[in-house]
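only the shape, not the letters, is given here:
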């Protein structure tokens, strides 16, 4: 069988759900597992809901009501033959959220996040599965938590591969269409976990690995993997072929088209990945496989915004030793802070980080008693793979560069703004 993954942009409204049906008809797939993300910007909306609940603001009911209206409006516009059935399923998910808010005693933000934000994926898959059945594409809706088992590290859970493989092989019918959620798992206490923001691609990779899938297709709102983000660069080029290794490198540096963890299980079994457009599914898009040269061979640009540049030095201007670096990395792990670039000299250690879990202030409170710390917020990290001097100069001439690092294949520039 094959594994398909559809992102939020592909099912952002009723027409997107109809296009999902059209895509399956065009590709004539009858044996496929389909991973579907939250609809449109609903993950962001659910994050707002969590924040309103956690901070006890008066916006909770307003945000909750907007989320309900969004989903029921899509149901109405799809004109179901069995409207009551899908409405009951969706209402049941909202009832679960309400029950959680009323009964929850936990104060851990990450735990609350996983229990609530995960529901966005259940809503999208309930609607899409019901609509496919309604128009004759018979499928089975699968609760992904029956399959993907993890540890209890909320918001960045690690997969237990043995139990996950057992669950997938038990619950997936490889002879038909199965629809399930991305980015979600369950720990050994039965609590919902998530694999990290944008982790639905990774879910597709997990299923493909355990099912020995023929191929994985990730459907995006772009034609494939481009050499640059079209929102940041006027001219972009489609990458037709790329190796697992190169794609992993690009994902590591922050290329948003492919989730960093997605490729590793696929590479282990040599399962090809195709990144293609849901607007033109018949086109080949980008093919990712073993031992491929990048085609065409051109510079690739990756931009990560909202970064923080930190410089750490000993207060007495002593050398920054291995034990200092080890201590700093332990703190990064403790506060779930990701380092995207590292550079050290004799008396200072610089990091470009992203604060996805809003723990930067706590990190600073730990560092400042021992070290002299300076930082710049809201900087951008430009990574250029397969660079030449001309393209590097275009960035340097137009930006204020704070830090530069260069290797054989890659240049990284931290710039203001």
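Ah, there it is. This one's a predicted model, so the numbers in the text were calculated from it and none came from an experiment.

going forward, measure contacts between C-alpha atoms and count neighbours the same way
Fine.

do you have the helices of this structure handy? List them.
Shown for the chain, the helices assigned by DSSP state H span residues 14-27, 42-54, 60-78, 83-103, 109-117, 119-134, 161-171, 200-211, 244-253, 263-269, 322-334, 360-367, 389-398.

residue 304: which of these is closest?
Proximity to residue 304 (Cα to Cα) singles out helix 244-253 among the helices of the chain, at 8.4 Å.

who does the closest one touch, helix- and strand-wise?
When contacts are defined as 3 or more Cα pairs under 8 Å, 6 or more residues apart in numbering; DSSP states H and E, helix 244-253 sits against helix 263-269, strand 286-289.

most tightly surrounded among these?
Using mean count of other Cα atoms under 10 Å, the stretch among the helices and strands packed on helix 244-253 with the greatest mean number of neighbours is strand 286-289 (a mean of 24).

quick one, what contacts the residue nearest the centre of the chain?
Centroid-nearest residue in the chain: residue 198, 1.3 Å away (criterion: Cα atoms, centre = their mean). By Cα atoms under 8 Å, 6 or more residues apart in numbering, the contact list for residue 198 reads 183, 259.

with distance to residue 408 as extra columns, can I get the helices of the chain in JSON lines?
Formatted as JSON lines, the helices of the chain follow (distance: least, Cα to Cα, whole Å):
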{"stretch": "helix 14-27", "distance to residue 408": "41"}
{"stretch": "helix 42-54", "distance to residue 408": "38"}
{"stretch": "helix 60-78", "distance to residue 408": "48"}
{"stretch": "helix 83-103", "distance to residue 408": "51"}
{"stretch": "helix 109-117", "distance to residue 408": "39"}
{"stretch": "helix 119-134", "distance to residue 408": "41"}
{"stretch": "helix 161-171", "distance to residue 408": "35"}
{"stretch": "helix 200-211", "distance to residue 408": "29"}
{"stretch": "helix 244-253", "distance to residue 408": "13"}
{"stretch": "helix 263-269", "distance to residue 408": "23"}
{"stretch": "helix 322-334", "distance to residue 408": "25"}
{"stretch": "helix 360-367", "distance to residue 408": "32"}
{"stretch": "helix 389-398", "distance to residue 408": "12"}
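
take the one below as the second:
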């Protein structure tokens, strides 16, 4: 059985004609039939589609914004193809379908469902353009609708993968094709059992690459970024940030959980389970080594600093002191599961618990209501968290001197975290 290579390219790597030409050269140098290219929407297309969805859902006109997005894609095509190429009619047809969806009021009964039916058009269009250009420049490949591969439940905006069905569809659909040609497909989207388009969460194309890698028994998965690999800090904040040559799956998973943005948080777990190595490499300098994530055991103990914004602190104090020490973790996690919260941190003492979650589109009263029977509740929103793994005395001293209000500090031998007020954007 073939062991394909899975390459994932994000929006920045195909943002304009020059970028697509660069990707075409990168792929051509590594060309093999058993290659799957997972591609995001071009540039900032997903942000623009979210704007269109919001306007349409609110019953407002969106003609200007839709035409601007069409012009962007047609301009991209003009930099790659002759003016009589069939890609222009393909793109026009996709935008005609997009307009019909945006004008279809029957889809707007539930905002999340409407979002899922529309938002994936960025990926559908970008993959058509890239596939046509690869074929045009002597790298023949096939276009594949990812919705025929990735099967999920019907949860909107964050669908859960049906792994058994997905593996079945991937092997039945892709393997015969990969024996002859590489395949270009979309990240981020799937389909439920009713045939409706679903999405895997923002920036979910990394996760798609892992899903396909696991389903096909890939030799490796490579995520191509505009950075040299995984660094121990944001290079915009830390000019002397150090690149990891390799990372263990566990270390990488913790980094993504605490807010590192290089890899989508769901990407690591399935690859680790099946021991499929993950490479993070630069499409700007594709011959550089990058970072490899795999089963390495103890990774180098380099301090890693991670910032995460848009957090909420739920401060809970026991009402009935006869219940001191119970902690009520099961109750708290049940509330979080029902509300679809993502818990970042829990701190507990005998009568006091602090829960840090991502900011939610809810009022403070809505956040507090599930806890009021058991706890006195205080809510603080718009916070940020600083996480330092493998901290040295220098990091600890530096962040303890930060003048902003610190609401929480939590420390273990390998990790220290602070929750602060978030500065206004």
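Looks like it arrived, so ask away. Treat the numbers as computed from the prediction; the structure is a model and nothing was measured.

if we can go back for a sec, which one in structure 2 is aligned with the residue nearest to the centre of structure 1?
With TM-score structural alignment as the criterion, the equivalent of residue 198 of structure 1 in structure 2 is residue 203.

would you confirm that residue 415 of structure 1 contacts residue 381?
Yes - applying Cα atoms under 8 Å as the test, residue 415 of structure 1 and residue 381 come out as touching, 6.5 Å apart.

residues contacting the nearest residue to residue 81 of structure 2 once chain neighbours are set aside?
The shortest distance from residue 81 of structure 2 to any non-neighbouring residue, by Cα to Cα, 6 or more residues apart in numbering, is to residue 133 (7.6 Å). When contacts are counted by Cα under 8 Å, 6+ apart, residue 133 of structure 2 touches 24, 80-81.

run the last query once more with 10 Å
Going by Cα atoms under 10 Å, 6 or more residues apart in numbering, residue 133 of structure 2 touches 20-21, 24, 77, 80-81, 87, 127, 139-141.

which one of those residues sits in the busiest neighbourhood?
Counting neighbours by other Cα atoms under 10 Å, residue 127 comes out on top of these with 26 neighbours.

and that one? What does it align with in structure 1?
So, by TM-score structural alignment, residue 127 of structure 2 is matched to residue 125.

so that match is in contact with residue 118, correct?
No - Residue 125 of structure 1 is not in contact with residue 118 according to Cα atoms under 10 Å; the separation is 11.5 Å.

between those two, what contacts are shared?
Counting by Cα under 10 Å, 6+ apart, the residues touching both residue 125 of structure 1 and residue 118 are 37-38, 181-182.

for these, which one is nearest residue 235 of structure 1?
For these, the closest approach to residue 235 of structure 1 (Cα to Cα) belongs to residue 37, at 28.7 Å.

what about the residue mapped onto the closest one from structure 2, distance to residue 272 of structure 2?
Taking TM-score structural alignment, residue 37 of structure 1 has residue 40 as its aligned residue in structure 2. From residue 40 of structure 2 across to residue 272 of structure 2, the span is 23 Å (Cα to Cα, to the nearest Å).

same question for residue 211 of structure 2.
Separation of residue 211 of structure 2 from residue 272 of structure 2 (Cα to Cα) stands at 12 Å.

same question for residue 398 of structure 2.
Distance, residue 398 of structure 2 to residue 272 of structure 2, using Cα to Cα: 34 Å.

ok, now residue 296 of structure 2?
Applying Cα to Cα to residue 296 of structure 2 and residue 272 of structure 2 gives a distance of 11 Å.

the strands in the stretch 301-425 of structure 2, which residues?
Here the stretch 301-425 of structure 2 has its strands, by DSSP state E, counting those that start in this stretch, at 304-318, 343-348, 352-358, 375-389, 406-412, 415-421.

by contact count, what packs against the fifth one?
In other words, strand 406-412 of structure 2. Packing partners of strand 406-412 of structure 2 (3 or more Cα pairs under 10 Å, 6 or more residues apart in numbering; DSSP states H and E): strand 343-348, strand 352-358, strand 375-389, helix 393-400, strand 415-421.

distance to residue 148 of structure 2 for these - can I get that in TSV?
Below are these laid out as TSV (distance: least, Cα to Cα, whole Å):
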stretch	distance to residue 148 of structure 2
strand 343-348	32
strand 352-358	32
strand 375-389	39
helix 393-400	48
strand 415-421	42
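
would TSV of these with distance to residue 106 of structure 2 and mean neighbour count be doable?
Output for those, formatted as TSV (distance: least, Cα to Cα, whole Å; neighbours: other Cα atoms under 10 Å):
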stretch	distance to residue 106 of structure 2	mean neighbour count
strand 343-348	35	15
strand 352-358	32	20
strand 375-389	35	20
helix 393-400	52	11
strand 415-421	42	19
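
so which of the ones you listed gets nearest residue 229 of structure 2?
Closest among these, using Cα to Cα: strand 375-389, at 18.1 Å.
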